[in-house]
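Chemist: heads up, no residue letters with this:
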């Protein structure tokens, strides 16, 4: 039955075929590809997949795919003397499948079509990156990261174990993967943009996952390189933007009214973070001896990730030990101790008590700031222990000024 939905999904299938076909047609026009398929072929193939799925379902799509494979084999045999490039042929089969998928899942089909087009368009760049830019060590690191993230992590049990029932193997493994990913992202950012601009961007992004882990990893990198300490410290300072933003988001998600008492503190903290980070980065000055990653460097250090994970896990255990003996009578003390491990979990717990009516809104302010204070202390200790005095002399004053500005915001509200 022909209706608006059927026509719109058919238009999606046609659009996917034309999008991929346009890219292939341009390659043919520049004589960069020996494929026979172009704009019309890809558009017709996408419609073939859609109509086959509409008329008879997956069975007819399978028959159409088999027929397309036979046609491609005949074309291959006829042009056996040419370069045996199979990219366009595989793309043609995928477009047929995406055309069929457009009937029930047009959004997924569109996303896959866009990704396919991007991969086809970046042929030269990808080849250059793999052959000229990617080192053997970076390749091994990437395979290790994928193995841990896709094989080890899903098999790790997701339950609380150990003393005080606070250790979750899945959470610990996730933190290791996060640290490895942060190291890899920072390495790529340094390769592409240099340490001055690449590191701050990657630090802010990774700060949303774990600000303490990000600072610890940057501190370790500063100790290892010794020539980009200022740039690494600037990135560590700017990672506080993620922590402050996440602090506000946690409160807003629980209850938007809870953000109001902290509005001035959040604004001052973010402003001081940006100003201090930019002054430390000093983009108007010529860069000194760079620390851009070279091909001999690895993307990350597994041992560093493990050591930082053990340190953060120890903080969690220490917090649980203190809370077990202090009890929950002192909310501010409990928030400070919890903030040593995770400020956002601590503030979420206190905010939940306010929403539940067990605390007044005014009782949220001091515990919330105490959680940030504990987290700041944890960051300072990690920076000093992992980066030494050369790194800490930049970061510790910044953390103190940012925290002081946020406490000052309480007096100004």
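Modeler: Great, that's in hand. Fair warning: this is a prediction, and the values are worked out from it, not measured in the lab.
Chemist: Going by C-alpha atoms from here, please, whenever you check contacts or count neighbours.
Modeler: Noted.
Chemist: My guess is residue 382 contacts residue 217. True?
Modeler: No: using Cα atoms under 8 Å, residue 382 is not in contact with residue 217; the gap is 9.0 Å.
Chemist: The two: which is more packed in?
Modeler: residue 217 (28 against 23; other Cα atoms under 10 Å).
Chemist: so what's the more buried one up against?
Modeler: By Cα atoms under 8 Å, 6 or more residues apart in numbering, the residues touching residue 217 are 179, 183, 304-305, 308, 386.
Chemist: Now the element after the helix or strand hosting it, going C-ward?
Modeler: Taking DSSP states H and E as the definition, one finds residue 217 inside helix 211-225. Downstream of helix 211-225, the first helix or strand assigned by DSSP H and E is helix 229-238.
Chemist: now that next one and helix 211-225, what's the angle there?
Modeler: 180 degrees (axes from the mean of the first three to the mean of the last three Cα atoms, to 10 degrees).
Chemist: which residues sit against helix 229-238?
Modeler: Where contact means Cα under 8 Å, 6+ apart, the residues beyond helix 229-238 that reach it are 195-196, 199-201, 203-204, 214-215, 218-219, 221-223, 273-274, 276-278, 280-281, 390-391, 394-395, 398-399.
Chemist: Below is structure B, check it against A:
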């Protein structure tokens, strides 16, 4: 390809990108009957082309390119000032024009993939105006505050933490521990949003499935208690608890994969029988369509659950030290016994700890076996909760399903 052909290709990409955005802006103006809006198909096509020309000319003399770019940008600013003088305060079209100008500049410098992505994203954002505004209107103050806190924790606090391990056995890595806090808090937030979007109208089965992303033990506890006061819903609540338990192996598998891929590979075949066994319970739960519950009954009060995440961080330190000491003293057998005890209450801590130990020398198969034993003990604990707190119908459904699920987990031990 000659130099002239290459320049023409870049200019064509810049012009076509501007054309795509211009089509959306002109269509939107006609839909809204806004005849005073700045720019349409031709204007945006020319703005993209102007950006491409500025880059092309700037190769010979950067000053000329800057003049072209500054002139086009000045026209956009003047257009906005005129609109503001007329009482129009929506600057979306003018801002889109600036973005098109910049993307045209990228195309002119040869960054065609990046420029195309910017053009496409700009057109999508403009076209999805209605859905974006509707989504913002549904956001509650607690969710907005939780999102802002999460951003601060991820973008401000995390970079300040040291990455070097310290302490006995080198088991404390502040930055890695904080990443786990963010993962758990993010899982809680995602589960909260999923519950809000789906709602309980699809039944307690779907609510339990989504709630299991946050905590299957908490779902079992809450549903067991609720079944005492709502005997007619006890069966649906039991199916919801089973759905929450079915999602547990997926959560452990995803978390272990994010921390140590070798552990996840060893664990995946072992949890497959449990997932297959739980699929029937999930299918039945999703068919249970009780619409008498309100959204507030299944939504956790705190979307982020940051306090719980920080408490888990403190627990991780102790867990790492205990498991490291057990491994040194008793070997793999002691490690598996400790995993059974820890799995009763905190599989997240166990998952992190096993992934960490596997990275420091423990065989991945041993770590996967420990995680499976922890899931079995956690299933037994939830069965005890159902037996002690659930209504008779809840106990029948939940205990039967958990027995099959636990047996499938036990069979998975033979696959490691």
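Modeler: Looks like it came in fine. Bear in mind that the values here come from a model prediction, so they are computed numbers and not experimental data.
Chemist: out of the contacts of residue 217 of structure 1, who's nearest residue 125 of structure 1?
Modeler: Checking the contacts of residue 217 of structure 1 against residue 125 of structure 1 by Cα to Cα gives residue 183 as the nearest, at 23.0 Å.
Chemist: name the element the closest one belongs to?
Modeler: Per DSSP H and E, residue 183 of structure 1 falls inside helix 169-207.
Chemist: Now do that helix against helix 211-225, angle only.
Modeler: Interaxial angle, helix 169-207 of structure 1 versus helix 211-225 (the same axes, to 10 degrees): 70 degrees.
Chemist: what about helix 169-207 of structure 1, distance to the chain center?
Modeler: Chain-centre distance of helix 169-207 of structure 1: 8 Å, with Cα atoms, centre = their mean, to the nearest Å.
Chemist: Can you mark which positions in it are buried?
Modeler: For helix 169-207 of structure 1, the neighbour count (16 or more other Cα atoms under 10 Å) marks 169-191, 194-207 as buried.
Chemist: And stretch 275-292 of structure 2, by the same measure?
Modeler: Here stretch 275-292 of structure 2 shows 275, 277-279, 281-282, 285-288 as buried, counting by 16+ other Cα under 10 Å.
Chemist: for structure 1, longest helix please?
Modeler: Determined from DSSP state H, the single longest helix within structure 1 is helix 365-412.
Chemist: Mind giving me the packing neighbours of that one?
Modeler: If you count contacts as 3 or more Cα pairs under 8 Å, 6 or more residues apart in numbering; DSSP states H and E, helix 365-412 of structure 1 packs onto helix 211-225, helix 229-238, helix 263-281, helix 331-339, helix 343-355.
Chemist: what packs against whichever helix or strand comes after the second one?
Modeler: Taking DSSP H and E as the definition, the helix or strand that follows helix 229-238 of structure 1 towards the C-terminus is helix 240-254. Helix 240-254 of structure 1 is packed against helix 169-207, helix 211-225, helix 263-281, helix 343-355, with contacts defined by 3+ Cα pairs under 8 Å, 6+ apart.
Chemist: If we use 7 Å, what do you get?
Modeler: Secondary-structure packing of helix 240-254 of structure 1 (3 or more Cα pairs under 7 Å, 6 or more residues apart in numbering; DSSP states H and E): helix 169-207, helix 263-281, helix 343-355.
Chemist: could you check the angle helix 229-238 makes with the second one?
Modeler: For the pair helix 263-281 of structure 1 and helix 229-238, the angle between their directions (the same axes, to 10 degrees) equals 170 degrees.
Chemist: from the chain's centre, how far out does helix 263-281 of structure 1 sit?
Modeler: Centre to centre, stretch against its chain (Cα atoms, centre = their mean), the figure for helix 263-281 of structure 1 is 23 Å.
Chemist: So what touches that helix?
Modeler: 196, 230-231, 234, 237-238, 240-241, 244, 398, 402, 405-407, 409-410, 413 (Cα atoms under 7 Å, 6 or more residues apart in numbering).
Chemist: neighbouring contacts of stretch 201-212 of structure 1?
Modeler: The contact list for stretch 201-212 of structure 1 (Cα under 7 Å, 6+ apart) reads 182, 185-186, 189, 214, 235-236, 238-243, 246, 379.
Chemist: Next: stretch 126-142 of structure 2.
Modeler: Taking Cα under 7 Å, 6+ apart as the rule, stretch 126-142 of structure 2 contacts residue 24.
Chemist: before we move on, what about stretch 376-392 of structure 1?
Modeler: Outside of stretch 376-392 of structure 1, the residues within contact range by Cα under 7 Å, 6+ apart are 212, 215-216, 219-220, 222-223, 229, 233, 340, 396, 399.
Chemist: With stretch 149-156 of structure 1 instead?
Modeler: The contact list for stretch 149-156 of structure 1 (Cα under 7 Å, 6+ apart) reads 169-170, 173-174, 177.
Chemist: can I get these in CSV with distance to residue 266 of structure 1?
Modeler: Output for these, formatted as CSV (distance: Cα to Cα, whole Å):
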residue, distance to residue 266 of structure 1
169, 33
170, 32
173, 32
174, 29
177, 30
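Chemist: mind checking how far the helix or strand where residue 76 of structure 1 lies is from the chain centre?
Modeler: If you go by DSSP H and E, residue 76 of structure 1 is part of helix 58-78. Helix 58-78 of structure 1 has its C-alpha centroid displaced from the chain centroid by 39 Å (Cα atoms, centre = their mean).
Chemist: go on, stretch 395-411 of structure 1?
Modeler: 28 Å.
Chemist: Reduced to three states, what does residue 292 of structure 2 come out as?
Modeler: With DSSP: H, G, I helix; E, B strand; the rest coil as the basis, residue 292 of structure 2 sits in coil.
Chemist: if we can go back for a sec, and of the helices and strands packed on helix 365-412 of structure 1, who's closest to residue 364 of structure 1?
Modeler: Per Cα to Cα, nearest to residue 364 of structure 1 of those: helix 343-355, 6.6 Å.
Chemist: who's in contact with that closest one?
Modeler: Applying Cα under 7 Å, 6+ apart, the set of residues contacting helix 343-355 of structure 1 is 247, 250-251, 335, 338-339, 359-361, 364, 368, 371-372, 375.
Chemist: got the angle for it vs helix 240-254?
Modeler: With the same axes, to 10 degrees applied, the angle from helix 343-355 of structure 1 to helix 240-254 works out at 20 degrees.
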